[in-house]
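Peer 1: Here you go, sequence then predicted model.
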Amino acid sequence: MIHQRMIIWVACLCFGTQTLFSQSVPAPLKRFLDKPMVRGASVALMVKEVNKGTVVYEYESERQLIPASVMKTVTAATALEILGEDFRFETSVSYDGEIRDSILRGNLYLCGSGDPTLNSSELDTPKDSILRLWSAAIRKAGIREVTGALIVDESIFDTEGVSMKWMREDLGSEYGQGSYGLNIFDNRFRLYLESGVAGTTPTIKYCEPDMPSLTFHNYVKAVPAPADSCFITGFPFSDERYLYGAIPARRSHFKLTADIPDPALFAARYVHAFFQREGIRIQGAPSCHRILSRMGQWKETTRKTLITTYSPPLKDLARIFCFVSHNLYADAVFKTLGLRYAPSSKEAISSFGRGAQVVTQYWKQKGIDSSSLWMFDGSGLAITNKVTAEFLCDVYTYMALRSKASEAFVHSLPRAGIDGTLRNMMKGSSLQGKARLKSGSMSRVLCYGGYMDHNGKRYAVVILVNNFTGKSRRMRASIEELLLSLFKKTTPV
């Protein structure tokens, strides 16, 4: 045995590891690895039959790679396990002081628990319907006037709504919205531009919802070609927003989407104005915990709850953030997991950090090696996130076989050729509807993780590709070709 190992080692030195290893690489994978756009890239693959736990295909499965939004599957799985599929976020309206002669001599409070669904465009509910429930509860309590203010209490999470690990180009973008103790409108607003002839600067028409506190620095140009390279950027809690890039000339209604920089303060102002229109007069200026704490004016008082409203159940939220890759939903759930972590008195740790601690510890307790998991957010937007194909396959296998929330997790993943971000993948092929996968993409990164149902068996499937060259659409087509080839035969071999 010793001599045999020595011969193999010498052969590796003489002929290279790739020559020997290629003998165990299936032909479809070898064709994929030989593509010019994959040469120089880092690739990891694992396919495991769920019921038997048998590894069918494996390539560099212990290599730590950036998973992008495939990390959302880890967030979803852990949350369904710990919080339960019926968990709901709560938002309450309360007051301090006393009510006399229809006047509240005190403050109204809007207390958040991180709910990402308030006035969310992802829910099939009328705009402001939840606010109407709140105002009805206030009027039912006999309150027509408030001598104090409407104050948003978003203190359940810290003020690091945007991860320090996110890239500068993501800040202020429509997908880089922060997650806070109180969120509203998906923490996004829409900005509409009108462009003239090529070479001119488009004019800003209006925002939805209205953002009167923001100052826009417009460096956008109109161009003749049907190009769209325009984006908005800016920092959290800053009222300065910068517009760069180009939009097509002669457009009367060009839409951009960006993040709300201070959702709690915006919500306080928005809800204050709504209550005023509903006939509830509030004398004080709307504010939030962050502002009042910074000014030394926050006071802990005894409050009485008027109404508590709830989000849809977690199983529905997981389906949303995996289907449409909603970063806010995923990060809000991730930070909620972090509430289960109690740091020591000497440990300074953010809400993102607490979430990572809970996730890592949980899977370790379940017997899955989580040492390869480097998790800095729940959405996968941080480029410092790292994970192995093996870890993901182990989690998927656990969720399919042992989890009480198995059905909720599996159905949170979009079906290839049918749903969500996978609606165009493998469409019309033999695997349409048989693959449930979460996609993940960023610059030179494309990944997939989930399940494949084939010939009466279920397989956990993970493919991670980092640092490829060329267009993402070409890489997507190559991965699609690889998966179709791997599952082409009656039984994968």
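Peer 2: The structure has been received and is ready for your questions. Numbering: from 1, shown residues only.
Peer 1: all contacts plus neighbour counts: C-alpha atoms, from now on.
Peer 2: Will do.
Peer 1: Could you check how many residues crowd around the closest residue to Tyr175 other than its chain neighbours?
Peer 2: Nearest residue to Tyr175, sequence neighbours excluded (C-alpha to C-alpha, 6 or more residues apart in numbering): Asn327, at 6.5 Å. Asn327 has 24 neighbours, counted by other C-alpha atoms under 10 Å.
Peer 1: Same question for Met399.
Peer 2: Neighbours around Met399, by other C-alpha under 10 Å: 22.
Peer 1: for Ser179, what are its contacts?
Peer 2: Counting by C-alpha atoms under 8 Å, 6 or more residues apart in numbering, Ser179 makes contact with Gly114, Pro116, Gly161, Val162, Asn187, Leu328, Asp331, Ala332.
Peer 1: now Lys205
Peer 2: Leu191, Tyr192, Leu193, Glu194.
Peer 1: Tell me the secondary structure of the first one, please.
Peer 2: At Leu191 the chain is in strand, as set by DSSP: H, G, I helix; E, B strand; the rest coil.
Peer 1: before we move on, what SS does the residue nearest to it when sequence neighbours are not counted have?
Peer 2: Leaving aside its sequence neighbours, Leu191 sits nearest to Cys207 (C-alpha to C-alpha, 6+ apart; 4.6 Å). Taken by three-state DSSP, the conformation at Cys207 corresponds to strand.
Peer 1: alright, now check it against this:
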Amino acid sequence: MKFRILGAVVAAAAGLTLTSSGGAVAVDNEALTRDLDAILAGPALVGADVGLVVRDANTGDVVYTRTSSRRQQIASNLKLLTTAAALDLLGPDYRWKTELLSSGTRNGSTLQGDLVLRGTGDPTMSQSRYAALATALKNSGVTKVSGSLVIDDTAFDSQPYGTGWAWDDEPFAYSAETSALTLSPDAKFSAGTVLVRVKPGAAAGAPAVVTVEPENDRVHVVNTATTGSGSISIERDHGSNIIRVSGATNAEISPRLSTVKDPTALVTSVFRNALRANGIEVAGDVREAAAPAGAAVLASDQSQSLGQLITPLLKNSNNMLAEVLVKTAGKSFGNGVNQLSSKWSGLGVNPNVVEIVDGSGMSRMNQVSPDDLTSILIKAKSKPWFATWEASLPVAGVDGTLVNRMKNTAAAGNVKAKTGSLSGVSALTGYVKTRDNRDLVFSVVQNNVLLNFSPRTIEDSIAVRLAEEGGTPSAPQIQSVPQQRTAGEQEPKAGQERFDVECSWINAC
């Protein structure tokens, strides 16, 4: 077999020779090569850094490659490696516990000593489940605690954000703090957030009515919103728990998520409310400390399994679930990544040629190649947890972050892939079933793309073309030159799609 490499032709007895400058393109399928070349040569990608590789999912043979060995920012495609390594390290049956403990003794209905609430990082804990722990304590006969309420979140270190995360993402639900004691107010497990509800007042011009769920004494709302036509803005002040609500509305808006400063403190407030609701009095103060050795478990809660959690993590590209896996592996971001890296070689990734500092891909310090990403897909097929993991990937035109993409094409239902989005970065990596029933893997990573064009059009065109292989392919879709922005314009206009975030992060899919 022969391969074209930057205009030169070399013989390859086995495998594919890659070059540091540009990569190699297989020519055993000239029509596919021509179409993929055309997609990547579109004017919208001038000046961008794009890597693409297509391989046989069963043999690993390279079908097409272009600069695929070069490291790039891969955004949420990193979750492929994080979840696969965590499944290998922790096992799909791993579960997180939240417990009430005490080293004290019972005297009738009084617990003589401290009551300890200890978390191990369960990102799915909710107000109702913390309330259930308080109810279990009441049902055991306890109505008074003579000592203090001790909050133990020492299973994780105190660093709330991954290295290199952007400070201006802080208020948004996709950039919440990671804590061993946290709370999710919604079914998508948006850990470290609260729900903010806004509805109009009794008459035009009256203050809008703002409520926060769950009720707590940590978040302070500054409400200047009024009743009338307009829109509502909800912003949390940097480094604080002050949430400012402004604007105007004539109708109740859809609940919006806001991150909180110090999720452990939020949990403390919510749990104290639960104790009071159950008639349990705590005589002492509240403090944060590790549970004493040998403390007895009075009540406990257990999360769903890691294998079950992988689905909302990958389908919705949930950053906070991914970061919990890192800290569960090693308490801190740094040590957690080191622990997970012990499983990378078994997933086809050389730890010495990648740079990874978090679990979600939010950091721009992460550097991984498309070649590495497809190696993960191929190696995963031999793992006992593969069926669960593959089923957790978004499906084109069906669900997750691909629910609105590639509908009514050959890729719909036949492409299972992980999306990735940051400003100037977009990626799509996954499996594709072709029309001639061949299983392929692919990874396309785009860096340095302009903010005013759709990199997802490039990705979708590639995935659709691969799905059409073995049939009659449609003409490749070439992305046009981006429209010029006006001076200073950075954000999309109203009604325009955003390409700098995952659609699930802003409830757009």
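Peer 2: Good, I have the coordinates. Quick caveat: nothing in here was measured; it's all calculated off a predicted structure.
Peer 1: How alike are these chains, TM-score-wise?
Peer 2: The TM-score (TM-score structural alignment, normalised by the length of the first structure) is 0.81; 444 aligned residues with a C-alpha RMSD of 3.2 Å.
Peer 1: quick one on the thing from earlier: ok, the contacts of Lys205 of the first structure vs Ala435 of the first structure, which is closest?
Peer 2: Leu191 (37.0 Å; C-alpha to C-alpha).
Peer 1: can you give me how far the longest helix anywhere in the second structure is from the chain middle?
Peer 2: For the second structure, the longest helix by residue count, based on DSSP state H, is helix 263-277. Helix 263-277 of the second structure sits 26 Å away from the centroid of its parent chain (C-alpha atoms, centre = their mean, to the nearest Å).
Peer 1: Now it on the first structure. Mean distance?
Peer 2: Compared with the first structure after the fit, helix 263-277 of the second structure shows a mean deviation of 1.3 Å (mean C-alpha distance after the TM-score superposition for the first structure).
Peer 1: Any buried residues in that helix, and which?
Peer 2: Neighbour counts over helix 263-277 of the second structure (16 or more other C-alpha atoms under 10 Å) mark 263-275 as buried.
Peer 1: in the stretch 151-300 of the first structure, which spans are helices?
Peer 2: 263-277, 289-294 (DSSP state H, counting those that start in this stretch).
Peer 1: Would you reformat these as CSV and include distance to Ala41 of the first structure?
Peer 2: As requested, the helices of the stretch 151-300 of the first structure are exported to CSV (distance: least, C-alpha to C-alpha, whole Å):
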stretch, distance to Ala41 of the first structure
helix 263-277, 39
helix 289-294, 44
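Peer 1: Of these, which is nearest Tyr459 of the first structure?
Peer 2: Using C-alpha to C-alpha, the helices of the stretch 151-300 of the first structure put helix 263-277 closest to Tyr459 of the first structure, at 41.4 Å.
Peer 1: The residue nearest to Tyr175 of the first structure pairs with which position in the second structure?
Peer 2: Aligned counterpart of Asn327 of the first structure in the second structure: Asn319 (TM-score structural alignment).
Peer 1: what sits against that match?
Peer 2: By C-alpha under 8 Å, 6+ apart, Asn319 of the second structure lies in contact with Tyr174, Ser175, Leu313, Gly359, Ser360, Gly361, Met362.
Peer 1: Can you tell me which of these has the most neighbours?
Peer 2: Neighbour max across the contacts of Asn319 of the second structure (other C-alpha under 10 Å) = Ser360, 32 neighbours.
Peer 1: Looking at the alignment, what corresponds to it in the first structure?
Peer 2: So Ser360 of the second structure corresponds to Ser379, using TM-score structural alignment.
Peer 1: Please tell me how far that match sits from Ser179 of the first structure.
Peer 2: 11 Å (C-alpha to C-alpha, to the nearest Å).
Peer 1: Same question for Lys386 of the first structure.
Peer 2: Counting by C-alpha to C-alpha, the gap from Lys386 of the first structure to Ser179 of the first structure is 21 Å.
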